[in-house]
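Q: Sequence unavailable; structure follows:
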């Protein structure tokens, strides 16, 4: 891999590790209103991201078409607010491992869906790597008790995880990672407030306690601000297909941090699953390619949608 691809892989990996570690923070927010917590998280993240959005941010936002704004709204609804709601709903009748297993299949879906939407066939190495990542995620988490409702909401969670990557592809180039993260956080905050008012009425928002405040700050500052920007910067460099491979690190990170708070153990299945995820990521991202096999010609790099472009040529509309 060249320097651009390596940086993209490291950024995507860091983002997914941060998300995986956030499940520890989620465990202390069980009594806090869901929509209110999401509103606080995304509103604070938006305020922190706006100063880093760069010059001309307002002009770039005004230049978006109604269709692109609709995509941003769908991205926030499906990949952020909807994803979290689906996971919580699934866990009412299913053990947490069940939605985790379905979400672990996201690399396979993205490896097939993104090329089809782009008018090309799936890359075999990426697809094989995605299958290994999915098997590794299943091995790490195992399977648990569930019913039809739990499975249905787990499928919705899978759709949300896929949507978080796929829906962002057309708007990543004109906005850039920082402004895109700020924009979707603003939209997600508004959507969360609307959900809270409709579902919980006046009780949708309350003052969090000390531990809840720390958890919400972690989610807003570390997981959302740092995690989202790293994720979209990584996706910009290596494409949605390869970036989503690293989502297999989410259950691995969750399994590694669970013993720290006494909510799980790290044993042989977790070690084997972690190794499979690592192997799948290495295969799909190109680390294990043989010398001279499927290697890009010198002077070629990947744009955010997976298509090659000449190195050093600025893509119109992409902030540098």
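A: Perfect, I can see it now. Because the structure is predicted, anything quoted here is derived from the model rather than measured.
Q: going forward, measure contacts and count neighbours with C-alpha atoms only.
A: Will do.
Q: Hmm, residue 161 is touching residue 104, no?
A: No: applying C-alpha atoms under 8 Å as the test, residue 161 and residue 104 come out as separate, 9.1 Å apart.
Q: any idea how far stretch 248-255 is from the chain center?
A: Counting by C-alpha atoms, centre = their mean, to the nearest Å, stretch 248-255 is centred 12 Å from the centre of its parent chain.
Q: swap that for stretch 83-100, sorry
A: Remark: stretch 83-100 is offset 16 Å from the chain centroid, using C-alpha atoms, centre = their mean.
Q: Please apply the same query to stretch 169-187.
A: Distance, centroid of stretch 169-187 to centroid of chain: 13 Å (C-alpha atoms, centre = their mean).
Q: Sort out which residues of that stretch are buried, please.
A: 169, 171-187 (16 or more other C-alpha atoms under 10 Å).
Q: again with stretch 123-134
A: Going by 16+ other C-alpha under 10 Å, stretch 123-134 has these buried residues: 125-134.
Q: Output the contacting helices and strands for the helix or strand that contains residue 164.
A: If you go by DSSP states H and E, residue 164 is part of helix 148-166. Here helix 148-166 touches helix 66-76, helix 83-93, helix 97-103, helix 106-117, helix 227-245, going by 3 or more C-alpha pairs under 8 Å, 6 or more residues apart in numbering; DSSP states H and E.
Q: Included below, for side-by-side comparison, is a second structure:
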């Protein structure tokens, strides 16, 4: 097996774990309060990431106050905000609907860059925005057909915005931080941020189910730790534009797993929605690939 094919396999498995977070969050939502579940996730993942840092000799660079502040906001938005909103949204809507909405992350991230950084959108991005919007609208206003809800879908979309802000803030860091060190920081800071509101959360001990606890353990170990290792193992074997294209697999895996594991119905509106989102992400990725090839040719 060639190095490139290995990279494709690792990236595909990484995106499968990302899609599975929707299923895990759906199970968590039925038996654990969102902040408590989020704090537990990070409490389980952080020690493992610290061990990996020690084993690999990864060190945290000296950070300026500016970068420390950005990392704290990143953890609050991208780590805690995303997880909490995802779990809260899945308490109200279907996992299949959530999978479609989460698939818009690459497009939402690009739009945030335009609005905040003033970047000029190209035709490919504008088309991707239209397609992704059509995909979300296909399920957002017909939730009763698939067991979802408008409020739940709105919370999922807010989670996507939080993750988009995480990506934007990452570009504002002045010091380059190794991916493993940054992931460890995100889980550690995320635990502290989530633990405070978790203390004041209404106890749900009487409603805690073994499946919810097992889902948190899975979320912490497989997508958080395993997904990180798979993604960077794959990303170092292929180009950045090729890796970006694999993000389109996340919503597909989420919808398929929702049907297989949770037994959720997949309606025509969801199929249409995921088709639009896939077209948007793949089109955006291919446009980026062509731009990169053009730049290389000019050099």
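A: That came through, no problem. This is a predicted model, so every value here is computed, not measured.
Q: TM-score for the pair, please.
A: The TM-score (TM-score structural alignment, normalised by the length of structure 2) is 0.73; 286 aligned residues with a C-alpha RMSD of 4.2 Å.
Q: thinking again about what came up before, give me the subset of the buried residues of stretch 169-187 of structure 1 that lies in helices.
A: Taking DSSP state H, the ones among the buried residues of stretch 169-187 of structure 1 that sit in helices are 169, 171-187.
Q: chain center to the host helix or strand of residue 20 of structure 2: distance?
A: Here residue 20 of structure 2 sits within helix 3-29, counting by DSSP H and E. How far helix 3-29 of structure 2 lies from its chain's middle: 10 Å, per C-alpha atoms, centre = their mean.
Q: again with stretch 258-272 of structure 2
A: 20 Å.
Q: Can you tell me what sits against it?
A: Contact partners of stretch 258-272 of structure 2, identified using C-alpha atoms under 8 Å, 6 or more residues apart in numbering, comprise 23, 94-97, 100, 135, 138-139, 142, 145-146, 255.
Q: one more time with 6 Å, if that's ok
A: 95-96, 138-139 (C-alpha atoms under 6 Å, 6 or more residues apart in numbering).
Q: Serialize those to TSV and add fields for distance to residue 116 of structure 2.
A: Putting the contacts of stretch 258-272 of structure 2 into TSV (distance: C-alpha to C-alpha, whole Å) gives the following:
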residue	distance to residue 116 of structure 2
95	30
96	30
138	27
139	28
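Q: before we move on, back to that, packing partners of the helix holding residue 20 of structure 2?
A: Other helices and strands packing on helix 3-29 of structure 2, by 3 or more C-alpha pairs under 6 Å, 6 or more residues apart in numbering; DSSP states H and E, are helix 82-90, helix 210-219, helix 227-235, helix 249-261.
Q: at 7 Å what do you get?
A: Judged by 3 or more C-alpha pairs under 7 Å, 6 or more residues apart in numbering; DSSP states H and E, helix 3-29 of structure 2 is in contact with helix 82-90, helix 95-102, helix 210-219, helix 227-235, helix 249-261.
Q: counterpart of residue 112 of structure 1 in structure 2?
A: Using TM-score structural alignment, the partner of residue 112 of structure 1 in structure 2 is residue 111.
Q: rewinding a little: kindly compare burial across the helices and strands packed on helix 148-166 of structure 1 and name the winner.
A: helix 227-245 (a mean of 28; mean count of other C-alpha atoms under 10 Å).
Q: now that helix against helix 106-117, angle please.
A: 80 degrees (axes from the mean of the first three to the mean of the last three C-alpha atoms, to 10 degrees).
Q: quick check: angle from helix 227-245 of structure 1 to helix 148-166?
A: 100 degrees.
Q: Other residues contacting helix 227-245 of structure 1?
A: 4-5, 8-9, 11-12, 15, 18, 107, 110-111, 114, 126, 130, 133, 165-166, 177-178, 181, 281, 284-285, 302-306 (C-alpha atoms under 7 Å, 6 or more residues apart in numbering).
Q: Now the helix holding residue 20 of structure 2: buried residues?
A: Residues of helix 3-29 of structure 2 classed as buried: 7-8, 10-29 (neighbour count, 16+ other C-alpha under 10 Å).
Q: Stretch 47-62 of structure 2 now?
A: 49-50, 52-53.
Q: would you turn the helices and strands packed on helix 3-29 of structure 2 into CSV with distance to residue 151 of structure 2?
A: Listed next are those as CSV, based on distance: least, C-alpha to C-alpha, whole Å:
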stretch, distance to residue 151 of structure 2
helix 82-90, 7
helix 95-102, 12
helix 210-219, 22
helix 227-235, 29
helix 249-261, 19
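Q: Looking at those helices, spot the one closest to residue 158 of structure 2.
A: helix 82-90 (7.0 Å; C-alpha to C-alpha).
Q: From the contact counts, what lies against that closest one?
A: helix 3-29, helix 34-56, helix 150-170.
Q: the inter-axis angle of it versus helix 95-102?
A: Using the same axes, to 10 degrees: helix 82-90 of structure 2 against helix 95-102 is 140 degrees.
Q: Which residues does helix 82-90 of structure 2 contact?
A: Residues outside helix 82-90 of structure 2 that contact it (C-alpha under 7 Å, 6+ apart): 25-26, 28-29, 34-35, 38, 152-153, 155-156, 159-160, 162-163.
Q: after superposition, how close is it to structure 1?
A: Mean deviation of helix 82-90 of structure 2 from its aligned counterpart in structure 1 after superposition (mean C-alpha distance after the TM-score superposition for structure 1): 3.6 Å.
Q: Could you find the closest non-adjacent residue to residue 217 of structure 2?
A: The shortest distance from residue 217 of structure 2 to any non-neighbouring residue, by C-alpha to C-alpha, 6 or more residues apart in numbering, is to residue 41 (6.7 Å).
Q: what's the burial count for that neighbour?
A: 25 (other C-alpha atoms under 10 Å).
Q: Out of the helices and strands packed on helix 3-29 of structure 2, which gets nearest to residue 202 of structure 2?
A: Short answer: helix 82-90, nearest of the helices and strands packed on helix 3-29 of structure 2 by C-alpha to C-alpha, at 14.0 Å.
Q: what's the angle between the closest one and helix 3-29?
A: Going by the same axes, to 10 degrees, helix 82-90 of structure 2 makes 60 degrees with helix 3-29.
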